[in-house]
Each structure stands twice: as structure tokens, then as C-alpha cells.
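Enquirer: could you look at this predicted model? Sequence included:
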Amino acid sequence: MSQRFTNKVAIVTGGAAGIGGAAVRQIVAEGGKVAIFDIDPVKGEKLAAELGADRATFTKVDAADAEAVEAAIRAAHAHFGALDILVNNAGIGYLAKTPDLPIEAWRRVMAIDIDGIFYACRIAIPLMRGRGGAIVNLASISGLGGDHGFAVYNAAKGAVINYTKSLAVDHAADGIRVNAVAPGLIATPTTDAMKEATELYGQWTGGIPMKRAGRPEEIAEVISFLASDAASYVTGAIIVADGGKMAWTGQPDATVLIQA
């Protein structure tokens, strides 16, 4: 495996498991050091211990708490002596159509999914100035369209996409690149629970040309590319990784007509 993150320091929010955990593992495997931020201390501390105290630290952080985010970022910077990469992965959703969506649920999703990115970036960017850096935000294909019952998630992830572009424009002259990944259906502990609804899950995967959910490690590869020097001329990009879902119009395969 390449060592493209040697002497690099990263912060990964929502880094204890799923896509965030896969990104943490990949960055460390390629020579980097990572400060893991997550709301789950059990999984976070376990991952940090597995990777080793010299390569990873864990801090319990609620991404919606601006003061906690600032304190954690400054502590990570002081501990490792630098900050080169910020992966804003923390996020949640809420299933309800608008008339049934509690105001507090709307606010909580927005607080974590978009406000949390703002809280992290406003502290991290000044720390990156002078040495450059890369920020990777986790958006979603749900930020590119609408879904039944996911209005607040759609709105939050749409905001992530446009905020990413604004950050990229504002800070290109600082040597800081800002990009986003927009995953489709990914097999994480959260989405695995959906498999119990067998028919519905089959409809989800059936609408993907590759006919399967993605793996967290596949998204971690995209994150790692965007965070690395291999993407030195890439900023303001939204990379869709969805097995072809957004490319497909949904029409059936009409070639069966000429095969008959």
C-alpha cells in the first residue's frame, strides 16, 4: 500500500465506524495520523486503541456543539503539531414527511449535518493556512434530488454540496482544497437495519445499475484520493459514488426487444 499520508495529520468526524471508520483506517494504513471524533466512545476508543496511540487518538465530540468541536480541533492540533486533512463525516437523518417532522428533529439534523461542518471548518481553516490542506465533506446523492420521507436529510446534504463549493472558492488562494463525496446506498450499521424490510431493500438495490450497496471501504478510497496530493488540482468537486444510481434514468433494458 502507498504511503501518501506520511507526515500528514487528519481529523475525521463521525470516525468511529462506517464510512468514517474506514477512512480512519485507510489514512493510518497509508502513513497518516488521525484524530477520531465521534459521539460513540466505545467504538471510538476501541478503534484508536487498535491503531495505536502514536497513530490515532479519540475524542468524544457532538458535531452540533460548536464549543466542543473547537476545543477538540485545537487539542488535536496541539497534540499532533499540525492539521493537514479534515474529513467531515458526522451525519444523521430522520424519516418523516414534512407535516409529521418535529421541529426539533429538523434542527438536530441540520445542526449535525451542515452546522457541524461549518463549526469544524471555521476552526480548521486558519490552522491549515500557511501549509495548505484538504477538506473532504460527506454529502450524499440525497443532496442532489428528493427522496420520500427524507426532506430534512435532502435539504441538509444539498446545503453541504453548495457550502463545499463556496469553501473551495474562498480558500483556493490559501492552498486549501475542499471537495465532497456524494455516496449512494452504502452498507453501514445504519443502512444494514434496512435489510429487515426485504422488499423495500430489494427496490433500493434494484434501482442501482451495479445491483448492490457500496462498501465503506470503497467510499474511503474516494475520500483518500481527494485528501491526497494526487488530487492537487481538484477543488470544489462533488464526486458521486453510487454504483450508477444517479446516471440511470430508471428505464428498463429495452434490448430484450431485439434479442427476441
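Expert: Thanks, I have the structure now.

Enquirer: drop to CA atoms for contacts and neighbour counts, all remaining ones
Expert: Noted.

Enquirer: could you list every residue that touches Ile125?
Expert: Ile176 (CA atoms under 8 Å, 6 or more residues apart in numbering).

Enquirer: kindly report the same for Ala120.
Expert: Ala120 makes contact with 66, 69-70, 73, 88 under the criterion CA under 8 Å, 6+ apart.

Enquirer: Phe37 contacts Gly20, correct?
Expert: No - counting by CA atoms under 8 Å, Phe37 does not reach Gly20; the two are 9.5 Å apart.

Enquirer: who's more crowded, the two?
Expert: Phe37 (30 against 27; other CA atoms under 10 Å).

Enquirer: now the closest residue in space to the more buried one that isn't next to it in sequence: how far from Thr205?
Expert: Once flanking residues are discounted, Phe37 sits nearest to Thr13: 4.6 Å by CA to CA, 6 or more residues apart in numbering. Separation of Thr13 from Thr205 (CA to CA, to the nearest Å): 28 Å.

Enquirer: those two - which one has more neighbours?
Expert: Neighbour tally, Thr13 and Thr205, criterion other CA under 10 Å: the higher count belongs to Thr13, 30 against 17.

Enquirer: select from the contacts of Ala120 the one having the most neighbours.
Expert: Neighbour counts for the contacts of Ala120 (other CA under 10 Å) peak at Asn88, which has 27 neighbours.

Enquirer: which residue packs closest to that one, ignoring adjacent ones?
Expert: Closest residue to Asn88 apart from its sequence neighbours, by CA to CA, 6+ apart: Asn137 at 4.8 Å.

Enquirer: before we move on, what about Ala220?
Expert: Nearest-residue entry for Ala220: Ala23, 4.6 Å, with adjacent residues in sequence omitted and distances by CA to CA, 6+ apart.

Enquirer: here's the one I want to compare it with:
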Amino acid sequence: MWDKINIDCISGFTICPPKPCNAECKDLDVYVEKTECIYDERSQQYTGYNVNIDISGIDDTEQKACISYALTDNPGQSIQWGSLSNGSWTVGPFDSDIYLTVTVCPKYEDCPCSNSTCYKTIYIPKPDCETQKGIEKGGIGYRSGNAKIVVENTDAGELTVIPNPFNNDEIILHSTLKHTVYEIFDLSGKKIQDGDFEGIESKVKIVVSPGIYFIRYIDKARKSAIVKIIKL
């Protein structure tokens, strides 16, 4: 039997539903659809990430959404990104954990608007791009036209989580092991669930709150290995 995971760092989050935390703007909805790693072909490195968000509930005839963000290590310093309207948009690039704020402002007033109290702030952790190394190049995590996983030589571990971060209640575990045994833990070391499967992939239903979790499995050397996953 495995011992409890010892975690040295615990983070706390204030999580609001799609509606804003403040009750003064009842119509604004903001969702994070996904995060996308940015891969630089020249340097062959991940240089940051973009965030796909969906905004609704804004009166486009009189209002706009002013987008700003703050780094988590300096949350008091807000940086203006631009303005948007209702719809799905790509915001970025970013290279660290951020707090993303969507503020409803008068349409013809410059951002940041001075008197608005209608806003939504979302914590967005930087995705672990290296665990998805090779997605764009046909490595682990790449799906070919016949919907099978294509595996090439890679420095990644034997277990890969797709997508990571994730924002629904299902993930895909892709493994190069013949038989994969895994356990999922939260930040406190509490085991959430466990399982095993044969073959290269398994769909796993995981109903958890937004935050950081860990998947522990036995690698080819019969040692414990850890994969960090993030629920948005």
C-alpha cells in the first residue's frame, strides 16, 4: 500500500460560478473554455499560453468588456489587455499564473472605466505545457484522423493527461505501459479515486472542484511517478 503524498505547498482559491462574485451585475457570464500552449518552432520551446474565454450578458449597443489581468505574485498591479464584446475570444499571451478580470464598461469610455462595479475575476493557472510536449508535432496527445493516439519517441513520462488543464468532468489518460495502475490525490494528500486499465488510453470521469491534483502511477522501473493536473 502506498503512503500518503506529502505536499509542501497548499493554495487557496475564491471560486465563483459563471456569474460574477458581486451581485450588482446579474447578466454578465464569463467562462474559461480552455488554455492553449504557445510553441515556438524556432527555439523549440513553449513560450507562454493563450486563454479562450466566452463572454455573454453584455448590452453591445451601450457596453463593452474591458479585459485586464494581474500576476498572482503581484495581484495589486492590474495590466490592461484590451476590450471585447459578447462571444468567444482568445486572450493572451501570458507566461505565468494570472487573475483575469472582465469589467463591464460604457461602450465609448476608455478602458479602464472609472465607475464600474460590474466585473468577474477568474484565477487561471499556467498550463503544464511540457507534459503535453509534441501535441502539435504528432507526439503524445496528438490524435490522427482515425481518432487513435499517435505515439512517437518523447522525453515525457509514461502517463499523459489530455487535456491538461481541463474544465469538464472527463479526462483521457494516455499510457505507454501495458497495464496502468493509478491513484488521484488532492493537494492535501487525500485520495480522490483510483483505477487501472489495459492498453494505451482510458477515459476517466473525475468530478472535482477547480484546483491542482496529482495522479500517481507505477512506471516501467516499478517506481512511483507523479503527474500534476489542473482543473479550471
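Expert: Yep, that arrived. Since the model is a prediction, treat every value here as computed from it, not as a measurement.

Enquirer: TM-score for the pair, please.
Expert: In this superposition the chains share a TM-score of 0.27, using TM-score structural alignment, normalised by the length of structure 2; 107 aligned residues with a CA RMSD of 6.0 Å.

Enquirer: just to revisit the earlier point, what helices and strands are in contact with the helix or strand where the residue nearest to Asn88 of structure 1 lies?
Expert: Using DSSP states H and E, Asn137 of structure 1 sits in strand 133-138. Packing partners of strand 133-138 of structure 1 (3 or more CA pairs under 8 Å, 6 or more residues apart in numbering; DSSP states H and E): strand 85-88, helix 151-171, strand 176-183, helix 216-227.

Enquirer: just want the angle from it to helix 151-171.
Expert: Angle, strand 133-138 of structure 1 to helix 151-171, by axes from the mean of the first three to the mean of the last three CA atoms, to 10 degrees: 160 degrees.

Enquirer: compute the first-to-last residue distance for stretch 38-52 of structure 2.
Expert: One end of stretch 38-52 of structure 2 sits 13 Å from the other (CA to CA).

Enquirer: pull out the buried residues from that stretch.
Expert: Neighbour counts over stretch 38-52 of structure 2 (16 or more other CA atoms under 10 Å) mark 38-39, 46, 48-51 as buried.

Enquirer: I'd like those residues as JSON lines, with distance to Val181 of structure 2 and secondary structure appended.
Expert: Shown next, in JSON lines, are these (distance: CA to CA, whole Å; DSSP: H, G, I helix; E, B strand; the rest coil):
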{"residue": "Ile38", "distance to Val181 of structure 2": "31", "secondary structure": "strand"}
{"residue": "Tyr39", "distance to Val181 of structure 2": "31", "secondary structure": "strand"}
{"residue": "Tyr46", "distance to Val181 of structure 2": "30", "secondary structure": "strand"}
{"residue": "Gly48", "distance to Val181 of structure 2": "32", "secondary structure": "strand"}
{"residue": "Tyr49", "distance to Val181 of structure 2": "31", "secondary structure": "strand"}
{"residue": "Asn50", "distance to Val181 of structure 2": "33", "secondary structure": "strand"}
{"residue": "Val51", "distance to Val181 of structure 2": "32", "secondary structure": "strand"}
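
Enquirer: wait, which of those residues is closest to Leu84 of structure 2?
Expert: Checking these against Leu84 of structure 2 with CA to CA, the nearest one is Val51 at 13.8 Å.

Enquirer: so the closest one makes contact with Thr35?
Expert: Yes - counting by CA under 8 Å, Val51 of structure 2 touches Thr35, with 4.5 Å between them.

Enquirer: thinking again about what came up before, in strands only, show me the contacts of Ala120 of structure 1.
Expert: Judged by DSSP state E, strands contain the following of the contacts of Ala120 of structure 1: Asn88.

Enquirer: how near is the residue nearest to Thr59 of structure 1 when sequence neighbours are not counted to Ala72 of structure 1?
Expert: Residue nearest to Thr59 of structure 1 in three dimensions, not counting chain neighbours: Phe37, with 5.1 Å by CA to CA, 6+ apart. In this view, Phe37 of structure 1 and Ala72 of structure 1 are 8 Å apart by CA to CA.

Enquirer: check Ala241 of structure 1 too.
Expert: According to CA to CA, Ala241 of structure 1 stands 30 Å off from Ala72 of structure 1.

Enquirer: now Ala23 of structure 1
Expert: Ala23 of structure 1 is 19 Å from Ala72 of structure 1, by CA to CA.

Enquirer: more neighbours, these two?
Expert: Comparing Ala23 of structure 1 with Ala72 by other CA under 10 Å, the one with more neighbours is Ala23, at 27 against 21.
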